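Novice: Following is a predicted model, sequence given first.
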Amino acid sequence: MPHTTDAEYLAEPKPDLTIGFLLMKSFTLASVAGLVESLRFAADESFSSRQIFCRWEWMTCDNQPVTASCGLPVSPTATLDFSTRWDYFVVAGGLLEETRQPPQWLLEALRALHARNIPIITLCSGAFVAGNAGLLDGRHCAIHFTTRDEFRLRFPKAIPVIDKTYIKDGGIISCPGGTAIDLAADLIRQHCGLVRSQKVLKYLLVEEPAAPVKKVPPQNMLNEPDVYENDLVNKVIEFMKHHLDSPVPLADVAGFAGVTFRQLNLIFSKCTGYSAAVYWRRMRLEHARKLMADSSNSINAIAAATGFADASHLIAWFRKQYGETPSSFRKRRRVVERLVKE
């Protein structure tokens, strides 16, 4: 597809949705295909694959063909031009070797796009490109579980999440990979309407998600208010929630919050009644107790999932916090459940 100039935009009816794809070297094909195939079904009244209601362009960093991680070569359909008026700009990553250290000019261009309020979508390891540009600092980001540890080391100010198909936060839409059909369906629903979104899901053989059932929010694990008056405390608590399995040093948490270690503890003590370290440990213990109640996982596995050094470490703190061992807690739970059933 040739590059669309401003004059052509004025001469042609504007599509409902336009997306520019920047394909990094060794990009992952599945997520790109899921997104663009969804657009294809929504772009035409029939199934002729005409780009009428939705338009997209393929671009590469050097305007030369690029090869996907599976070996499929793709030629660009447009010259990379960041002044184009896309509704969304996609950074499609794949193998980490190609996204760990993106060129400086690309990072500057992404910052400029973000400043123009053009939403940026990261697919697969495209999140590493956005992270290098500083666009994920203080923001939640959906990443693939295999890259979580490295992502945390490289971008300690970001908040990685591994159990979401995509996340929107601060003008960045992160998608860890997979087919990206959930993301595509929501974009189409938002810009093209429910009917065309349903058409996409039907012809891709994907079931329409059921309407969400309204639920009573669960009681907060520490019986504290859902939101504190201090924005910094709320920000750090969100960070803690997403690092329950491997808590980072509190000095690094303070750095993430932009305060000193001493200031962090003073603010936490004033707002919550606990130091930051105690609050975080209680949060991890509550999560461990929930896992003990809701799963048959071993104590060792639960300790690993909640950031304790080993089972002994978890047992010691559990007894101190709740006055019983994990095994006695589980035994008591089984007795209560049996009585309820009877």
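Specialist: Now that the structure is in, tell me what you want to look at.

Novice: From here on, just use CA atoms for contacts and neighbour counts.
Specialist: Will do.

Novice: mind listing what the residue nearest the centre of the chain touches?
Specialist: By CA atoms, centre = their mean, the chain has its centre lying nearest to A142, at 1.6 Å. Going by CA atoms under 8 Å, 6 or more residues apart in numbering, A142 touches P160, V161, I162, D163, K164, T165, Y166, I167, S174, C175, P176.

Novice: Not counting residues beside it along the chain, what's closest to the first one?
Specialist: Right, the one you point to is P160. Residue nearest to P160 in three dimensions, not counting chain neighbours: C141, with 4.8 Å by CA to CA, 6 or more residues apart in numbering.

Novice: Give the helix, strand or coil label for the one you found.
Specialist: On the three-state scheme (DSSP: H, G, I helix; E, B strand; the rest coil), C141 is labelled strand.

Novice: how many neighbours does it have?
Specialist: Using other CA atoms under 10 Å, C141 has 26 other residues around it.

Novice: Correct me if wrong: it contacts T165.
Specialist: No. Counting by CA atoms under 8 Å, C141 does not reach T165; the two are 10.4 Å apart.

Novice: Helix, strand, or coil at F21?
Specialist: Applying three-state DSSP: F21 is strand.

Novice: that older thread, please check the contacts of A142 and keep the buried ones.
Specialist: For these, a burial check counting by 16 or more other CA atoms under 10 Å picks out P160, V161, I162, T165, Y166, I167, S174, C175, P176.

Novice: Generate TSV for those residues, with distance to D44 and secondary structure as supplementary columns.
Specialist: Listed next are the buried ones among the contacts of A142 as TSV, based on distance: CA to CA, whole Å; DSSP: H, G, I helix; E, B strand; the rest coil:
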residue	distance to D44	secondary structure
P160	36	strand
V161	35	strand
I162	34	coil
T165	26	coil
Y166	26	coil
I167	28	strand
S174	27	strand
C175	25	strand
P176	28	coil
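
Novice: Report the two members of these separated by the largest distance.
Specialist: The span of these, defined through CA to CA, is set by P160 and T165 at 12.5 Å.

Novice: Looking at the contacts of A142, spot the one nearest S49.
Specialist: If you rank these by distance to S49 using CA to CA, C175 comes first, at 24.8 Å.

Novice: what number of residues lie near A43?
Specialist: For A43, the neighbour count with other CA under 10 Å is 26.

Novice: Touching, it and E37? I think so.
Specialist: No. Proximity of A43 to E37 does not meet the contact threshold set by CA under 8 Å, at 9.8 Å.

Novice: In the stretch 201-342 of the chain, mark out all the strands, start to finish.
Specialist: Shown for the stretch 201-342 of the chain, no strands are assigned by DSSP state E, counting those that start in this stretch.

Novice: correction: the stretch 51-200 of the chain
Specialist: Under DSSP E, counting those that start in this stretch, the stretch 51-200 of the chain gives strands at 54-59, 66-67, 73-74, 88-92, 120-123, 140-142, 159-161, 167-169, 172-175.

Novice: and the comparison structure, right after this:
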Amino acid sequence: MIEHLRHPQGAPEKLVAQLDQDRPGSGSQRKGGSELSIGILLWPRFPLLSLSGLTDALRHAADIGDQSRPIRCQWKVLGTPGQRVLSSSGLDVPVDSDLSHPERFDYIAVIGGLMDTLDQVPKSYTAFLHQAAAAKVPLIGLCTGSFVLARNGLMEGRTACVHAYHGDDWKQRFPNLRFVTNSDFLIDKDRITCAGGISVLELAIHLIGLHCGPDRAGKVVHQMTVAKNTSSSFVDRRKALGYASSSNRRLHEAVMLMEKHMAEPLEIEAIAQLVGTSKRQLERIFVVETRNTPAQFYRQVRLRFGRWLLVSSDRQIGEIAFECGFADAPHFIRQFQSAFGLSPGKLRRALEKDELADLL
């Protein structure tokens, strides 16, 4: 699982920190207010699991509850509009956005297909990948997408994560390129490669946690995992959430309750009762697993939601304050300033001047 992951040449947090600094036109214009935006290129005979794992994780993180609106996260299948791409299972998927302006996305993800179809794409696809690389947009290779990147000279000086089944294929095709087979995914500078299959969920949750916060990652784990009383799920909850231990059912349920009650926050004692424990025990769980008390974690969730509303809407600050559960605008402003180092008003002004990347 993720504990075997290695990050050569720098931690993933540094990559995320650089996303809004390395490219012109970043900020709200690029992402439309979303916190995580991914453009997806599908190669012929691609695996549906890789596409559905990525997009389903994003849609759970993107909205409140199970409404599935692409708000806080966005994704597009890129290619030639009007065409459809055939998957390895025989089902096809429509293209919904053209190959232009890669800088509008945080990442461009390539989902490779069967090995004998890797060269069966228009030249515009590979040209777009080089355009994205030139614009310093990080590239993701899912399943045999790592082979696509390598074939196009986009893995030079980097290590790839390859499924063990394709280890010999990699050796034969790219004898001079490093690879590993003992990880779910690997982040090497501005290239991210993933073995495919269920490992795609691990990567999606990791990126959601980095960009949108541990509460969003926790929601994805909660929504996409059936078993509640065991840590033997297909998703490694501990790393996905960024907690010391995240297999605790009460923690997940408490976070879900916080999300559902942001405008009118619940008392921590009430949350404890609803998840079947005492206030003192719930506080112990949160401190051990998140290094925050439930009240501190709850406030962070509401403030992040408020920051997103400031970036993605034109609502008045007072209205946002009430929607995030603060008694009045001055209280919200003080808490916001303390959490993010700038006031909501300054954030809005920077947004209007397209200076958001320098502040966030």
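Specialist: On my side now, so go ahead. It should be emphasised that the depicted structure is a prediction, and the values quoted were computed from it without experimental measurement.

Novice: tm score of chain vs chain?
Specialist: Here the superposed chains carry a TM-score of 0.56, computed using TM-score structural alignment, normalised by the length of the first structure; 206 aligned residues with a CA RMSD of 2.4 Å.

Novice: Aligned counterpart of the residue nearest to the centre of the first structure in the second structure, please.
Specialist: The alignment partner of A142 of the first structure in the second structure, by TM-score structural alignment, is C161.

Novice: measure its match to G141 of the second structure for me?
Specialist: 9 Å (CA to CA, to the nearest Å).

Novice: anything in contact with each of the two?
Specialist: Both C161 of the second structure and G141 are contacted by T193, C194, under the criterion CA under 8 Å, 6+ apart.

Novice: OK, contacts around V137 of the second structure?
Specialist: By CA under 8 Å, 6+ apart, the neighbours of V137 of the second structure are L19, P102, E103, F105, D106, Y107, I108, D190.

Novice: one more time with 6 Å
Specialist: Going by CA atoms under 6 Å, 6 or more residues apart in numbering, V137 of the second structure touches Y107.

Novice: A133 of the first structure now?
Specialist: Residues in contact with A133 of the first structure (CA under 6 Å, 6+ apart) are L107.

Novice: rewinding a little: which one of the contacts of A142 of the first structure is nearest L250 of the first structure?
Specialist: P160 (17.2 Å).

Novice: Aligned to that closest one, what sits in the second structure?
Specialist: In the second structure, P160 of the first structure lands on F179 (TM-score structural alignment).

Novice: for C54 of the first structure, same thing?
Specialist: Checking with TM-score structural alignment, C54 of the first structure has C73 as its match.

Novice: Roughly how far does the residue lying closest to H140 of the first structure once chain neighbours are set aside sit from R111 of the first structure?
Specialist: Spatial nearest neighbour of H140 of the first structure, excluding adjacent residues (CA to CA, 6+ apart): I159 at 4.5 Å. Counting by CA to CA, the separation of I159 of the first structure from R111 of the first structure is 19 Å.

Novice: Looking at those two, which is more packed in?
Specialist: When neighbours are counted by other CA under 10 Å, I159 comes out ahead of the other of I159 of the first structure and R111, with 22 against 17.

Novice: Any idea how far stretch 154-163 of the first structure is from the middle of the chain?
Specialist: The chain centre lies 8 Å from the centre of stretch 154-163 of the first structure; the measure is CA atoms, centre = their mean, to the nearest Å.

Novice: which stretches of the stretch 1-150 of the first structure form helices?
Specialist: Under the criterion DSSP state H, counting those that start in this stretch, helices of the stretch 1-150 of the first structure are mapped to 6-11, 29-42, 104-115, 126-132, 148-154.

Novice: is it true that the residue nearest to H140 of the first structure touches D137?
Specialist: No. Judged on CA atoms under 6 Å, I159 of the first structure makes no contact with D137 at a distance of 7.8 Å.

Novice: Over in the first structure, find the residue span the lengthiest helix in the second structure aligns onto.
Specialist: If you go by DSSP state H, the second structure has its longest helix at helix 294-312. Helix 294-312 of the second structure corresponds to no residues in the first structure, going by TM-score structural alignment.

Novice: Which among the strands of the stretch 51-200 of the first structure is found nearest to K331 of the first structure?
Specialist: Nearest of the strands of the stretch 51-200 of the first structure to K331 of the first structure, taken as CA to CA: strand 159-161 at 32.8 Å.

Novice: Quick check: the closest one compared with the second structure, mean distance?
Specialist: Superposed on the second structure, strand 159-161 of the first structure shows a mean distance to its aligned partners of 0.9 Å (mean CA distance after the TM-score superposition for the first structure).

Novice: ranges for the helices of the stretch 251-360 of the second structure?
Specialist: Taking DSSP H, counting those that start in this stretch as the criterion, the stretch 251-360 of the second structure carries its helices at 268-274, 279-290, 294-312, 317-323, 329-340, 344-352, 356-359.

Novice: Distance to V148 of the second structure and mean neighbour count added to those, as a markdown table?
Specialist: Converted to a markdown table, these look like this (distance: least, CA to CA, whole Å; neighbours: other CA atoms under 10 Å):
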| stretch | distance to V148 of the second structure | mean neighbour count |
| --- | --- | --- |
| helix 268-274 | 48 | 17 |
| helix 279-290 | 38 | 18 |
| helix 294-312 | 35 | 20 |
| helix 317-323 | 44 | 19 |
| helix 329-340 | 39 | 16 |
| helix 344-352 | 37 | 16 |
| helix 356-359 | 31 | 17 |
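
Novice: do you know which of those lies nearest L251 of the second structure?
Specialist: So among the helices of the stretch 251-360 of the second structure, helix 279-290 is nearest, using CA to CA, at 7.1 Å.

Novice: that older thread, next up, the contacts around the match of C54 of the first structure.
Specialist: So C73 of the second structure contacts S34, E35, L36, S37, L58, A62 (CA under 6 Å, 6+ apart).

Novice: List the contacts of the third one.
Specialist: Which is L36 of the second structure. Taking CA under 6 Å, 6+ apart as the definition, contacts of L36 of the second structure comprise C73.

Novice: What's the match for it in the first structure?
Specialist: Using TM-score structural alignment, L36 of the second structure pairs with L17 in the first structure.

Novice: how near is that match to R85 of the first structure?
Specialist: According to CA to CA, L17 of the first structure and R85 of the first structure sit 11 Å apart.

Novice: Check A184 of the first structure too.
Specialist: To R85 of the first structure, A184 of the first structure is 19 Å away according to CA to CA.
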